[in-house]
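Asker: missing the sequence, but the structure's below:
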């Protein structure tokens, strides 16, 4: 099999990973549904117990035998409820493990597809939007595997798996570009470090955006006292807030070094100037400024919770536009690989 064929087949390998990511999302979603039922059943069992104790204590004239009979009659109901709670917990754990196993398998399959694309093209696989998408999806997927170690993390990972699924679906359809050589301007070792940092940072920003969206939902549900439904299944708002901050704090310096500093150095080497107000440069700077405002507001003004998460989501929206919008709606010196 020649190298071009290997690069072409990587598309089908990535397509196969799509179905495994769908399986991961279904597994995690099933776990969320079972845990919602679990909380309801556990609350019912707890309510029966506390109600019986209150009734016995209120009836001061009840005889010891009557209380004993009430307890004997309630014990089978308690035991039956406890058994059902235990069964639901076991089922939820099983679905969660299945979802995480699917996510690990999907990540491995995607990694194989990314490597095949790189081997087939004879370069690092981020020379166009198709390659950028599958590589950034791989970075995000690895981060979601780390988050999926706990039941709370798997709730976030469920929707992260869906985001990766959608990204890869676009990559193998609308964004697909047949393998081919890069234009001379991109045939440089600067491509590895400049775009490579952008891929890693974008993957981390994607995970942070999912976490921040969940944080807003969890905080609003907490204010309304919502104890059922999807919002009630989310981790604590404060936990999500800290996690979103940490992910952004890791991705921000990578974005600073890659797209901005190294990008400026490469521009000077290639075009003889550090800055040219190219649309991609401008939107990369806008993304940096929004995330810098997010980190600054948290560090100095003490912004936390939904206010900070909204700024983080705005930052991700600018990164998305830099990724999709500039390539689709604008020209410029950075639009090389088409879609």
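Answerer: Received the coordinates, thanks. Keep in mind the model is a prediction, meaning the values are calculated, not measured.
Asker: CA atoms for contacts and neighbours, from now on please.
Answerer: OK.
Asker: What is the end-to-end distance of stretch 227-247?
Answerer: Criterion Cα to Cα, to the nearest Å; first-to-last residue distance in stretch 227-247 is 28 Å.
Asker: how about that stretch: buried residues?
Answerer: 231-235, 237, 240-245, 247 (16 or more other Cα atoms under 10 Å).
Asker: Which of those fall in helices?
Answerer: With helices taken from DSSP state H, the overlap with the buried residues of stretch 227-247 comprises 231, 232, 237, 240, 241, 242, 243, 244, 245, 247.
Asker: The fifth one against residue 210, yeah?
Answerer: No: with the criterion set as Cα atoms under 8 Å, residue 241 and residue 210 do not qualify as a contacting pair; they are 11.3 Å apart.
Asker: buried ones in the host helix or strand of residue 223?
Answerer: Residue 223 belongs to helix 190-224 when assigned by DSSP states H and E. For helix 190-224, the neighbour count (16+ other Cα under 10 Å) marks 190-219, 221 as buried.
Asker: ok now do residue 137, which residues does it touch?
Answerer: Counting by Cα atoms under 8 Å, 6 or more residues apart in numbering, residue 137 makes contact with 164, 167, 168, 203.
Asker: Use this one as the comparison:
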């Protein structure tokens, strides 16, 4: 082995160490998010959710209600018109906890929850930096973009997903609720990448050695990362919506559901978040498929060949097109639209995992034996 090859192997090994180190810090961030959601009685996440919830129950104070009833009865008996004071209405959010009083105790819980949340966010930033360093050193070890096989694609995909989340945070968007499911999924993704999908660093196959690799695959990673965030919003919307419905119907959700779901934004906000992401990403996913067709013509002399990867890319595109069309024309909102969005993202996941493992074709570059 010459000196250059030895240096490249050292970089590849160092990249693996950095990915494992990032996983360790992500575990700490995961524990921080758990602490924020568990020990913070009314964390920043909970307060924001209460402020955003459109489903609010108006609770009129009993003494005011009694006074109003008596006044109305007297007016009816006397045949006159009673002028009543405007009732004082106490509004309680669908997500507010009636068992947590206001005052010093609640303030202490707020500070505690915010402290855990700040620590979790700081650890997520640190883990992302180590993660990005691992992806960069992998690229330097082979002197190319680091997404030529499933291992490299997976590590880059999760890195972009975290970067997107942190971008929303920097833009001061209400996305703290994404932190826990995001870090959990990133740990699963990196665990799968380092155990099942790992491949030694190597040079590109001739068909992949093209500038279209940068355009086509980078777009696929970017779209997938954002679609994942939209899917998180969709899944949490389904749980939050059921929680709000139970409250509207006067049914009391379980203690665990209450402690978790009250910290989410309202169902309407989650639904809007998911829809906006899916609608914004769809044109980029369309261009991803077009770029892949152009690359296919350059590499294999045809734009479309009904390869399994091509077919499932189109199926994913069609599924998201149905979702957007249903919301725009058929008025599908809420749970029906959410199920369509989940089906569409399932197509994306199958296009990545299922096609690579179950089918063989011209896109068989998974790097997994």
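Answerer: Yes, it's here. Computed from a predicted structure; not experimentally measured.
Asker: Surely residue 90 of the second structure is in a helix?
Answerer: No: with DSSP: H, G, I helix; E, B strand; the rest coil as the criterion, residue 90 of the second structure is located in strand rather than a helix.
Asker: which residue in the first structure lines up with it?
Answerer: Using TM-score structural alignment, residue 90 of the second structure lacks an equivalent in the first structure.
Asker: now residue 90 of the second structure, nearest residue through space, not along the chain?
Answerer: residue 59 (5.2 Å; Cα to Cα, 6 or more residues apart in numbering).
Asker: What is the aligned counterpart of residue 15 of the second structure in the first structure?
Answerer: Superposed on the first structure with TM-score structural alignment, residue 15 of the second structure falls opposite residue 10.
Asker: In terms of helices and strands, where is its match?
Answerer: Going by DSSP H and E, residue 10 of the first structure is part of helix 3-58.
Asker: Can you spell out which helices and strands pack onto that helix?
Answerer: When contacts are defined as 3 or more Cα pairs under 8 Å, 6 or more residues apart in numbering; DSSP states H and E, helix 3-58 of the first structure sits against helix 64-121, helix 151-171, helix 229-232.
Asker: With respect to residue 263 of the first structure, which of those lies nearest?
Answerer: Closest of these to residue 263 of the first structure is helix 64-121, at 21.8 Å (criterion: Cα to Cα).
Asker: Could you tell me the angle between that closest one and helix 3-58?
Answerer: 170 degrees (axes from the mean of the first three to the mean of the last three Cα atoms, to 10 degrees).
Asker: Now the helix or strand that comes right after helix 64-121 of the first structure on the second structure. Mean distance?
Answerer: With elements assigned by DSSP H and E, the helix or strand that comes after helix 64-121 of the first structure is helix 129-147. On superposition with the second structure, the mean distance recorded for helix 129-147 of the first structure (mean Cα distance after the TM-score superposition for the first structure) is 1.2 Å.
Asker: If you count neighbours, what's buried in helix 129-147 of the first structure?
Answerer: Buried residues in helix 129-147 of the first structure (16+ other Cα under 10 Å): 129-145, 147.
Asker: Dump the buried residues of stretch 227-247 of the first structure to JSON lines, plus distance to residue 68 of the first structure.
Answerer: Formatted as JSON lines, these follow (distance: Cα to Cα, whole Å):
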{"residue": "231", "distance to residue 68 of the first structure": "41"}
{"residue": "232", "distance to residue 68 of the first structure": "37"}
{"residue": "233", "distance to residue 68 of the first structure": "38"}
{"residue": "234", "distance to residue 68 of the first structure": "41"}
{"residue": "235", "distance to residue 68 of the first structure": "41"}
{"residue": "237", "distance to residue 68 of the first structure": "44"}
{"residue": "240", "distance to residue 68 of the first structure": "47"}
{"residue": "241", "distance to residue 68 of the first structure": "49"}
{"residue": "242", "distance to residue 68 of the first structure": "50"}
{"residue": "243", "distance to residue 68 of the first structure": "50"}
{"residue": "244", "distance to residue 68 of the first structure": "53"}
{"residue": "245", "distance to residue 68 of the first structure": "55"}
{"residue": "247", "distance to residue 68 of the first structure": "56"}
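Asker: Looking at those, spot the one nearest residue 293 of the first structure.
Answerer: The nearest member of these to residue 293 of the first structure, counting by Cα to Cα, is residue 245 at 12.4 Å.
Asker: With adjacent residues omitted, what lies nearest to the aligned residue in the second structure for that closest one?
Answerer: Correspondence of residue 245 of the first structure to the second structure, assessed by TM-score structural alignment: residue 275. Excluding the flanking residues, the one nearest residue 275 of the second structure by Cα to Cα, 6+ apart is residue 230, at 7.3 Å.
Asker: for that neighbour, what are its contacts?
Answerer: Counting by Cα under 8 Å, 6+ apart, residue 230 of the second structure has contacts 273, 274, 275, 277, 278.
Asker: Next one: the residue mapped onto it from the first structure from residue 322 of the first structure, what distance?
Answerer: Residue 230 of the second structure maps onto residue 208 of the first structure when the alignment is built from TM-score structural alignment. With distances taken as Cα to Cα, residue 208 of the first structure is found 17 Å from residue 322 of the first structure.
Asker: on that earlier part again, ok, the ones in helices among the buried residues of stretch 227-247 of the first structure vs residue 90 of the first structure, which is closest?
Answerer: The closest of those to residue 90 of the first structure turns out to be residue 232 (Cα to Cα; 19.8 Å).
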